[in-house]
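**Q** Got a sequence here, can you build the structure:
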Amino acid sequence: MGMSTGGGGSSLNNEINVTPMIDVLLVLLIIFMMIIPMSRKAIDTQLPDPNPQPAQPNVNPDQIVLEVLPDDKYAINREPVDKKELFNRLKSIYDPRPEKIIFIKGDTMSIYENVIWAMDQARGAGVKVLGVAPK
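**A** All right, here's what the predicted structure looks like:
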């Protein structure tokens, strides 16, 4: 609200002073422009090729597949391994290997906790890349 001085009569000015409101809006705009790029988070993922090449009939013998079976049973390339010996067996397999890649295949009846435990054991044994085998 403004007031005029001098002159012949006093009249009040009923116009809203929008300058402070514009200042506040510009400050908020600048704050949001700074915060939004910093709040973005990303997860690195590798998506399958949309145009896959025909599958080769030969299976790579260097691939290691860890199967998580029901009732706390595990198998490495279809060879049964005791739960207590899983870490030592994986460690002995992956110590001499230059490529530290494993594929984990969980049975539909196995507990999710056992699959995660097997992944942790593989990471502890030195595996760098964990792949999940498709159905």
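**Q** hey, let's count contacts and neighbours off CA atoms from now on
**A** Fine.
**Q** How about the secondary structure of Arg97?
**A** What DSSP: H, G, I helix; E, B strand; the rest coil gives for Arg97 is coil.
**Q** let's see this one next to it:
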Amino acid sequence: MARQRHKKRPMAEINVVPYIDVMLVMLVIFMITAPLLTQGVHVSLPSADAQPLSQDSEEPLQVTVDAGGNFYLNVGDDPDQPIDAGTLVQRSAAVLRNKPNTPVLVRGDSGVAYGTVVRAMVLLQQAGAPNVGLVTEPPEAASP
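**A** You can find the predicted model right below:
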């Protein structure tokens, strides 16, 4: 009996089609869930006809004043926890020292006292903010 010669097979190639399918499914999942992950404190912003910020500016430092007069800052360990005035000044000053051109915005609930929003603006100026902007919602279109 003649010995059969074994042909050397080329190395098996990896079929990447299943990996591409998995990647596309994951991409769709992330695209759907990313907008749902926005965190923040719910405030009812006042309406005003104002120009939006340009998209090329860096992420702003936002102070939120809720209906109860509590301050929140979008920087720190837990932006959903209220902070006191001293913490607001310290954290804001630290951000502005590292990035002096950071836009500074105040989101004040439409039901909060005007003096509380002004107090937040004064605290931001104490932290070194040269300009402080107010966040508003565009007015509702008049229905015919």
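**Q** I'd like the distance between the corresponding residue of structure 2 for Glu85 of structure 1 and Met26 of structure 2.
**A** With TM-score structural alignment as the criterion, Glu85 of structure 1 lines up with Thr87 in structure 2. Remark: distance between Thr87 of structure 2 and Met26 of structure 2 (C-alpha to C-alpha, to the nearest Å) = 39 Å.
**Q** Can you tell me the closest non-neighbouring residue to Pro82 of structure 2?
**A** Tyr72 (5.0 Å; C-alpha to C-alpha, 6 or more residues apart in numbering).
**Q** matching residues in structure 2 for the longest helix seen in structure 1?
**A** When structure 1 is parsed with DSSP state H, its longest helix is helix 19-39. Per TM-score structural alignment, helix 19-39 of structure 1 has no counterpart in structure 2.
**Q** for stretch 115-123 of structure 1, same thing?
**A** Using TM-score structural alignment, stretch 115-123 of structure 1 corresponds to residues 117-125 of structure 2.
**Q** Just the residues contacting the matching stretch, thanks.
**A** 63, 65, 71, 85, 88-89, 92-93, 106, 108, 131-132 (C-alpha atoms under 8 Å, 6 or more residues apart in numbering).
**Q** Among those residues, name the buried ones.
**A** Buried subset of the contacts of stretch 117-125 of structure 2 (neighbour count, 16 or more other C-alpha atoms under 10 Å): 63, 65, 71, 88-89, 92-93, 106, 108, 132.
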